[in-house]
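Asker: Sharing a model that was predicted from the sequence below.
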Amino acid sequence: MHDPAMDASLMEVAPLAVRVSGVTVPNSAIAIGGVILIGSLIALSAFFSSSEIAMFSLADHRVEVLTNDGVPGSQTLKALKSDPHRLLVTILVGNNLVNIAMSSLATGLLVMLGFGQGQSVAFATFGITALVLLFGESAPKSYAVENTESWALRIARPLKFAEYLLLPLIVVFDYLTRVINRVTGGRSTIETSYVTREEIQQMIETGEREGVLDKEEREMFQRIFRFDDTIAKEVMTPRLDVTAVDRDDDIDEAIATCIRSGHQRLPVYEGSLDNVIGVVTLSDLVREWRYGESDLESLDHFVEEPLQVPESKNVADLFEEMRREPVEMAIVIDEFGTTEGIITTEDLVEEIVGELLGAEEEEKITVIDETSVSARGDVNIEAVNNALDIDLPEGEEFETIAGFIFNRAGRLVEEGESFDHGAVEFSVERVDDSRIKRVRITEQHDQLAAGRSAESVS
């Protein structure tokens, strides 16, 4: 039987039309208009989401190249990336406004179409979330990753327009986020580089595996990264290996000392090496000796004031200081003012380009095979670790292979002695006046494992 009351109830729940500002609007028109608006907001959400990926994935050096080449949109792109914090706030404010507006619009639209408030909120929440994840986040971000440069150029001007449009909100939130970061002692995530030193080092190693870089290029890049973490003590020529000139020597004696040492410059001391008063250069001495018109016999006229640095000084800072002075040699002293050694600009350059061997010099590290190297006693432990891909410890009381062996033995060692440290064997190849001059270092995983097995059986 037909029930008029039920028909009236259904009409109440799902009216065919809605009066808006005194005008009756059909449900179909409301639905179509709502879908168009939501679609537009999803497009804006996609725009802001892809902008974040494109803008912050594009390296600054590429922006400089694009700007120098006069590529359209590059100037706007550079202006946006010049203030990454403001750029991030612009994108986040725009994206959040769009997403919140989309959810609110969907909820209101469903209510106007006759759904209950609870149903409208639930449908809008889950429905809009799904739409935003698929079409406002995932798809546009994937596209931006694949087309970072072209997309960044394309969206630069619209993004700049959005910054002007939302300027009041952006200024407020930009200020508030900076205040909060200062209070909490944190930094905005965007102020931290997307690329770390470790990631660059991994890319260098990948480049070697892929054949883009050869071994020598990879080692040079790695030395550049280590350069800033190296101190003077690790690079210096130690005191025992330093040849110096006595202040009381005459010019002929000083020239002879320089020639015997094979060095162009030597420190000059008074009394002992703990009192270095300067540096003399062989070319200056020879020029005066051969062509000088005066009767100068004292070295004082040729001694240049020394640059003295603590053994803990960072070598990158030292290199800059030696270039600025300019000087070719620095005297390394310890906390008590005692001379520990010397550093030349050649020593610092070798930390980047590798060993520059003289006619009679031997290489610091000679690779014997994949598991063995022969190293000078004064070689830094880190260099051996890199050569064999092992992890020998570095202590405060030693930094070289010779220091490591002395520390382990607890005494002076003799030529031919061997020591084990885990799966690494050290064989002392040459000793000169109680100093370890050459050591053979060998990985022996299989031998140690076999030895342990034999011991356990016995």
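Answerer: Done, it's in.
Asker: make it CA atoms for all contacts and neighbour counts henceforth
Answerer: Noted.
Asker: How are the strands of the stretch 251-400 of the chain distributed by residue range?
Answerer: All strands of the stretch 251-400 of the chain, identified by DSSP state E, counting those that start in this stretch, fall at 265-270, 272-281, 307-310, 329-333, 339-344, 365-369, 372-376.
Asker: ok, structure two:
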Amino acid sequence: MEPLSILTFIILIFLSAFFSGTEIALMTTSKHAVSSLVRENRFGARSLEIIKGNTDKLLITILIGNNIVNTASATLAATVALNLANASGLNQEQGMVISTAVVTILLLLFGEITPKTICTRYSVPIALFVAPIYRVLMFVLTPISFFIEIFLKGIMKIFGGDNFVKKISYQEVEAFIDMSHEEGEVEADEHRQMKNLLSLRDMDAESVMTPRVNVNFLDMEMTVDEACEFFLQHSHSRMPVAGKNTDDVDFMLTFREAFQLRHDGQGKKKLSEISLEKIMKIPLTQTLDDLFGKFQKSRRHMALVFDEFGGTAGLITMEDILEEVFGDIKDEVDQEEIFMKKKSDTMIEAVGSVLIDDILEEFGMRADDLEIPSEYMGETISYVVMAEEESFPTEGVEVIFGNDDEKLSLTVLSVHHNVIEKIECRKILTEEQK
């Protein structure tokens, strides 16, 4: 009788290991991994997909099996321990203490810790192997699990409903991406792009748009031929069309449409005389992830950004959003803009968006020595000229800073729609320096 009892006890320990270990394997295999296994037509994948589709019933089946096995093993161990105690002259209390200690150690070591460690490491192959077995067990235990499920649903209603779905937070996704990068599963570029993609929900249109002063607008009074030439000068694939002013923008024109109109013999027509596409308009506060969805649904690539007063704040394109994720994107019409062109040691031709700090650095000059107001530091040279003139500047306007020892001259070279495009920056030398 004793050898048979020991054999039965070993089988029960094995079954305890089976239920404990496979629970880990089945629960840690994600639904995405299961879908991939089904597409690969792996053995057991279809059964795995079915049982993972009802995790409540699966967990109930595992717990029923595990509890039956553990209860049976404890009962059997107690019986064997009492028989051994009687045969060896020990009292029943001593036999029960010994049996409890032995069963606890064996169940922990061989029924819990070891199988769970193994199944954690080899979760997918083990899950595939045991899925057909659990599919049968779930069917066999349906009468019991059915009543348990009803009971659990009643309990869940008390704690906020039985339709609870666990949502993965952005913080968890970010943590997972960081962990994958640290473990070498995700390359540095991929890690950066995924993090940038998640950050789109926290960024608004204002943060990436091209400000109005830097936007090129077509004019309703332009002819199609003039619009074509304007496209060639500025290398854009689409542009907004302004009416009375740049706050009056309702339409847009693409490079392709303009040249098609010219090809069709409508080159002399004004843009106000032809049918133009409506431009998408969005507020400054529009988040980039929502805007990206709007671009996709409407099949558009450009939107006008308006401020709280309804005026034009700037322009944003699909490319602006993509560049936030993937970095700078160059296409066949992009040209490398030259912000500063050094003509000589004392002369630089710069665009209006260059900072006054950069000009001083190039010339090796100091703002304090030139008596440049501190509030100008960190500002663009076009802002400095406009602030000094206190008006919209015209071509040829010159602003000079400095003293008898050294001077800095800023001369406006070109202006477009009240926006300074180019400025000549000169370091004026004294006779002694010359």
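Answerer: Thanks, I have the structure now. This structure is a prediction, so every number in the text was calculated from the model and none was measured.
Asker: CSV for the strands of the stretch 251-400 of the first structure, including distance to Ile128 of the first structure and mean neighbour count?
Answerer: Below are the strands of the stretch 251-400 of the first structure laid out as CSV (distance: least, C-alpha to C-alpha, whole Å; neighbours: other C-alpha atoms under 10 Å):
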stretch, distance to Ile128 of the first structure, mean neighbour count
strand 265-270, 76, 21
strand 272-281, 76, 19
strand 307-310, 64, 19
strand 329-333, 67, 23
strand 339-344, 67, 22
strand 365-369, 63, 14
strand 372-376, 63, 21
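Asker: Now distance to Ile436 of the first structure too, for these, in CSV please.
Answerer: Converted to CSV, the strands of the stretch 251-400 of the first structure look like this (distance: least, C-alpha to C-alpha, whole Å):
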stretch, distance to Ile436 of the first structure
strand 265-270, 24
strand 272-281, 22
strand 307-310, 25
strand 329-333, 22
strand 339-344, 18
strand 365-369, 14
strand 372-376, 8
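Asker: Quick one: closest of those to Val179 of the first structure.
Answerer: Each of the strands of the stretch 251-400 of the first structure was scored for nearness to Val179 of the first structure using C-alpha to C-alpha, and the closest is strand 307-310 (39.9 Å).
Asker: who are the neighbours in contact with the aligned partner of Met220 of the first structure in the second structure?
Answerer: Correspondence of Met220 of the first structure to the second structure, assessed by TM-score structural alignment: Gln193. If a contact means C-alpha atoms under 8 Å, 6 or more residues apart in numbering, then Gln193 of the second structure has 325-326 as its contacts.
Asker: try it again with 10 Å
Answerer: Contacts here follow C-alpha atoms under 10 Å, 6 or more residues apart in numbering; on that basis Gln193 of the second structure touches 187, 199, 322-327.
Asker: Which helix or strand contains it?
Answerer: Under DSSP states H and E, the secondary-structure element containing Gln193 of the second structure is helix 188-199.
Asker: hey, where'd the helices end up in the stretch 51-200 of the first structure?
Answerer: For the stretch 51-200 of the first structure, the helices defined by DSSP state H, counting those that start in this stretch cover 60-68, 74-81, 84-112, 117-131, 139-146, 148-165, 167-184, 197-209.
Asker: Point to the residue nearest the middle of the first structure.
Answerer: Centrality entry for the first structure: nearest residue to the mean C-alpha point is Arg197, 2.0 Å, by C-alpha atoms, centre = their mean.
Asker: Give the equivalent position in the second structure for that residue.
Answerer: With TM-score structural alignment as the criterion, the equivalent of Arg197 of the first structure in the second structure is Val173.
Asker: Contact partners for that match?
Answerer: Contact criterion C-alpha under 10 Å, 6+ apart gives 179, 194-195, 198 as the residues in contact with Val173 of the second structure.
Asker: who wins for neighbours among those?
Answerer: With neighbours taken as other C-alpha atoms under 10 Å, the top of those is Met194, carrying 18 neighbours.
Asker: returning to that earlier point: how about CSV for the contacts of Val173 of the second structure, with distance to Lys407 of the second structure added?
Answerer: Rendered in CSV, the data for the contacts of Val173 of the second structure read as follows (distance: C-alpha to C-alpha, whole Å):
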residue, distance to Lys407 of the second structure
Met179, 56
Met194, 49
Lys195, 47
Leu198, 49
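Asker: Pick the one among the residues you listed closest to Lys269 of the second structure.
Answerer: Leu198 (46.2 Å).
Asker: so that closest one touches Thr287, yeah?
Answerer: No: with contacts defined as C-alpha atoms under 10 Å, Leu198 of the second structure does not count as touching Thr287, sitting 11.9 Å away.
Asker: quick one, what contacts the spatially closest residue to Val439 of the first structure that is not a sequence neighbour?
Answerer: Counting by C-alpha to C-alpha, 6 or more residues apart in numbering, the nearest residue to Val439 of the first structure once its immediate chain neighbours are dropped is Val428, at 4.6 Å. Neighbour list for Val428 of the first structure: 374-375, 377, 402, 405, 413-419, 436-441 [criterion: C-alpha under 10 Å, 6+ apart].
Asker: how much space is there between the match of Arg197 of the first structure and Ala303 of the second structure?
Answerer: The span separating Val173 of the second structure from Ala303 of the second structure equals 30 Å under the rule C-alpha to C-alpha, to the nearest Å.
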